[in-house]
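> below: sequence and its predicted model.
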Amino acid sequence: MAFSKVLVAFDGSELSTKALNTALAYCRENQAQLEVLHVVNFQNFVVGEAMVAFPVPLQKEIQDNAEKLMAKAEAQMEGLPGSRVVLRQGSPAAAILDHAEENQCDLIIIGSRGFGAFRSFMLGSVSNHVVQNSQIPVLVIK
């Protein structure tokens, strides 16, 4: 089965980089389009009974780093017609599934875990949520 439009979730971690490289190789070999998606999630935090907003300067720093990360991914996509990078905000799993549906992707490639212990836990739950709720095939890279 050949896929024509592949979505890869990318956060710059080792496993998401492997996922991106897998997607790049597949798309080059099969002349498929590639969508590289990075999701930034600015969650509010609950401390006791108070809701604390994500600090604006930190949001700016994270957004700038995300844009640099996506520029690196875009540079690797040279020669893949119709391919693009996309930066979204929101819940990562929901954003991945929504993007796949909205853009008629027919395969999702995602790393099984992301950066650090906390982010590994979060990304592990993201990949699990994507696998459990996707209407299209999902390739999880370990």
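Yep, it's here.

> CA only for contacts and neighbour counts going forward, please
Fine.

> gap between the helix ranked longest in the chain and the chain center?
Ranked by residue count and defined by DSSP state H, the top helix of the chain is helix 56-76. Between the centre of helix 56-76 and the centre of its chain there are 13 Å (Cα atoms, centre = their mean, to the nearest Å).

> determine the set of other helices and strands touching it.
Counting contacts by 3 or more Cα pairs under 8 Å, 6 or more residues apart in numbering; DSSP states H and E, helix 56-76 is packed against strand 33-40, strand 84-89.

> and for it, what are the contacting residues?
If you take Cα atoms under 8 Å, 6 or more residues apart in numbering as the criterion, helix 56-76 is touched by 11-12, 36, 38, 40, 42, 84-87.

> show me which of those are buried.
11-12, 36, 38, 40, 42, 84-85 (16 or more other Cα atoms under 10 Å).

> in those, find the pair that's most separated.
Greatest spacing in the buried ones among the contacts of helix 56-76, by Cα to Cα: 42 and 84 (23.3 Å).

> one more to weigh against that first structure:
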Amino acid sequence: MAQYKNIIVPTDGSVNSKRAVEHAVIIAQASKAAVTLVYVANIVSVISNFDHIPNSSGYVTEQVAMDMEKEGKAVLADFAKNIPDNIEVNSVFEVGSPGPAILSVAKKNNADLIVMGSRGLGPIKGLFMGSVSSYVVTHSTCPVMIVK
């Protein structure tokens, strides 16, 4: 069996990301691995929904960024408190495109495994909307486990 030292778990607060954490915990306990929770705020996609709002002062952008950081850190804290005390837990909040940001964190942390939830969009919606899990599986240099 492969020995894992650092497992990366992207989280977004969804049911599938909670399931991914559960699987990562089982693997981490068996391997004595650390778990690094990652929340990526995709501010570009959120701000693009505000095209119709005048933003000469940048207030809207700044407020959205602050709200996203607050939400992301709350999700990370909520997930971290459910991980047993005998597992080392790290939390990382990033801003950017989710796929590349997850892989960047994995590389910086010498990840042995990425365990992430699938959004369950199905092949048609995934084709049109893009899929973070597909991106990570395609571009990762370490094993990736997708949890449904």
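Arrived safely. All values derive from a computational prediction rather than experimental measurement.

> give me the TM-score for this pair.
In this superposition the chains share a TM-score of 0.82, using TM-score structural alignment, normalised by the length of structure 1; 136 aligned residues with a Cα RMSD of 2.9 Å.

> relative to structure 2, which residues correspond to the longest helix of structure 1?
Mapped onto structure 2 using TM-score structural alignment, helix 56-76 of structure 1 spans residues 62-82.

> ok, now stretch 95-113 of structure 1?
Aligned by TM-score structural alignment, stretch 95-113 of structure 1 corresponds to residues 101-119 of structure 2.

> and that stretch, which residues are buried?
Residues of stretch 101-119 of structure 2 classed as buried by neighbour count (16+ other Cα under 10 Å): 101-103, 105-106, 111-119.

> output these as JSON lines; include the columns secondary structure.
JSON lines is the format used below for these (DSSP: H, G, I helix; E, B strand; the rest coil):
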{"residue": "101", "secondary structure": "helix"}
{"residue": "102", "secondary structure": "helix"}
{"residue": "103", "secondary structure": "helix"}
{"residue": "105", "secondary structure": "helix"}
{"residue": "106", "secondary structure": "helix"}
{"residue": "111", "secondary structure": "coil"}
{"residue": "112", "secondary structure": "coil"}
{"residue": "113", "secondary structure": "strand"}
{"residue": "114", "secondary structure": "strand"}
{"residue": "115", "secondary structure": "strand"}
{"residue": "116", "secondary structure": "strand"}
{"residue": "117", "secondary structure": "strand"}
{"residue": "118", "secondary structure": "coil"}
{"residue": "119", "secondary structure": "coil"}
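
> wait, what's in contact with residue 6 of structure 1?
23, 27, 32-35, 105-109 are the contacts of residue 6 of structure 1 under Cα under 8 Å, 6+ apart.

> surely it forms part of a strand?
Yes: using three-state DSSP, the assignment for residue 6 of structure 1 is a strand.

> that one -> structure 2?
Aligned partner of residue 6 of structure 1 by TM-score structural alignment: residue 7.

> surely residue 18 of structure 2 and residue 11 touch.
Yes: between residue 18 of structure 2 and residue 11 there is a contact under Cα atoms under 8 Å: 7.5 Å.

> tell me which of those two has more neighbours.
Between residue 18 of structure 2 and residue 11, counted using other Cα atoms under 10 Å, the more crowded position is residue 11 (24 against 20).

> in JSON lines: the contacts of residue 6 of structure 1, plus distance to residue 118 of structure 1.
Conversion of those to JSON lines gives the following (distance: Cα to Cα, whole Å):
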{"residue": "23", "distance to residue 118 of structure 1": "26"}
{"residue": "27", "distance to residue 118 of structure 1": "31"}
{"residue": "32", "distance to residue 118 of structure 1": "34"}
{"residue": "33", "distance to residue 118 of structure 1": "32"}
{"residue": "34", "distance to residue 118 of structure 1": "29"}
{"residue": "35", "distance to residue 118 of structure 1": "26"}
{"residue": "105", "distance to residue 118 of structure 1": "29"}
{"residue": "106", "distance to residue 118 of structure 1": "30"}
{"residue": "107", "distance to residue 118 of structure 1": "27"}
{"residue": "108", "distance to residue 118 of structure 1": "23"}
{"residue": "109", "distance to residue 118 of structure 1": "21"}
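
> kind regards, and thank you for your time.
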